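Peer 1: The following comprises the amino acid sequence and a computationally predicted model.
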Amino acid sequence: MFNDIGALELVTLVVLAVLVFGPEKLPKVIQDVTRTIRKIREFSESAKQDIRQELGPEFKDFEFEDLNPKTFMRKQLDNDDLGLKEIRNGFDLKKEMAEVADAVHGRESESSSGSSSGASGSGSSGGGSIDMTKKPEADDRPPFDADAT
C-alpha cells in the first residue's frame, strides 16, 4: 500500500504526528487509525465476497485485480490465443518509419526498392519516389461543391 514512501518521508510523518497530536495522545490516535483501516479492509473483503456470490459459478476465477487496465492487458498479452505476439514481433516500427521518411524525402529505401518498383508502376512518376515539393496544378483539384460544405 505504501511502497513508494521512503525513510525520509516516514521520519517526517512521525515528527509531524508528534508535533500535531503530542506524545500523550499519539498512541490513542495510532490505535484509532489502525482500527479504522482494519474495518475498511473487512468491509472491502465482505463486498468482494458478495460480488463473487452474485456473479455466480461461471465467474469463480474472477479476480478484482483484472479490472486494472495494466493487469488486464498484461494477462491478455501473455495469453496468446489471438496471435498478438506474432503480430507484435512482425511489426518493426523503426523500419516502417524509415520507409515513410524515405518516401517523404524522395529517396528510395533498400527494402522497398525491389518491391515498390514493380508494384507502383502506373500510379507514380519517377521510379517509385513521390515529389512532395511539387504544388498541384489548378486542374488537378476536384471541383468545388458549395452544397457539400
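Peer 2: Looks like it arrived, so ask away.

Peer 1: For the rest of this, base every contact and every neighbour count on C-alpha atoms.
Peer 2: OK.

Peer 1: could you point out the longest helix in this protein?
Peer 2: helix 7-55 (DSSP state H).

Peer 1: which is the next helix or strand following that helix?
Peer 2: helix 69-78 (DSSP states H and E).

Peer 1: tell me which residues in that following helix are buried?
Peer 2: For helix 69-78, a neighbour-count test (16 or more other CA atoms under 10 Å) marks nothing as buried.

Peer 1: hold the first one in mind and look at this next one:
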Amino acid sequence: MIKSLVKAESLELGDPTFEAGSIHVARTTLINPTTKQFIYDVELYLGATKVATSGVGSITIPAGGSLIVDFTLVMPIAEDTYPVYLDVSVAGELIAHYPAIEDVVITVLFDPLSYDFNGNGVIDLNEMVAAAQD
C-alpha cells in the first residue's frame, strides 16, 4: 500500500499587506511524490480560527506529477496580522499542514467622505466639503 504524500513547492501571495474586505488569489504548486495518483482536499486559511478561508476544494494529482492551485480569499474586516496556513488531506486524514513564511497584514483605509467629524451621527454636506478640501 502506498502512503499518500504531498509537497508544497511555493506559496505566492505577493505583497502581504491587504485592504480589509478585498479579494485576493494565492497560488501554490503542489507535488505528488508517490507512484500513485491521489485526490487531495486542500484549504488555505488565515489565522488558527480560520477568520478567512478559501473553502475546501478537491484536486487530483497524478503519480509523480504536480499541479498549480489557486486559492481565492476574501480578506477579513478586522485590522490585524494573521498567519497563513495550507492544509492538505486525503480521505479525511490531514497529511500536511503548511504555515506560510510571511503573515498577512490587514489594513483599514480611512475614508474622510464617510466619517462623521462632528459626532452628530450624520455625515452632512458641510463635513464632506471640509474633508474634500483637506
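Peer 2: Nice, I can see it. Bear in mind that the values here come from a model prediction, so they are computed numbers and not experimental data.

Peer 1: TM-score of the superposition?
Peer 2: The TM-score (TM-score structural alignment, normalised by the length of structure 2) is 0.20; 53 aligned residues with a CA RMSD of 5.4 Å.

Peer 1: circling back to that earlier point, so what secondary structure elements neighbour the longest helix of structure 1?
Peer 2: Using 3 or more CA pairs under 8 Å, 6 or more residues apart in numbering; DSSP states H and E, no helix or strand is in contact with helix 7-55 of structure 1.

Peer 1: wait, doesn't Glu9 of structure 2 sit right on Ile31?
Peer 2: Yes: Glu9 of structure 2 is in contact with Ile31 according to CA atoms under 8 Å; the separation is 7.1 Å.

Peer 1: quick one: which of the two has more around it?
Peer 2: Between Glu9 of structure 2 and Ile31, counted using other CA atoms under 10 Å, the more crowded position is Ile31 (19 against 11).

Peer 1: For the more buried one, which non-adjacent residue is spatially closest?
Peer 2: Spatial nearest neighbour of Ile31 of structure 2, chain neighbours left out: Ser66 (4.2 Å); criterion: CA to CA, 6 or more residues apart in numbering.

Peer 1: For that neighbour, grab the count of nearby residues.
Peer 2: Neighbour tally, Ser66 of structure 2, other CA under 10 Å: 18.

Peer 1: for the one 5 residues further on, same thing?
Peer 2: Look at Phe71 of structure 2: counted by other CA under 10 Å, it has 20 neighbours.

Peer 1: Doesn't it lie inside a strand?
Peer 2: Yes: the assignment for Phe71 of structure 2 is a strand, going by DSSP: H, G, I helix; E, B strand; the rest coil.

Peer 1: which residues sit in contact with it?
Peer 2: Phe71 of structure 2 makes contacts with Val25, Ala26, Arg27, Glu43, Leu44, Ser54, as judged by CA atoms under 8 Å, 6 or more residues apart in numbering.
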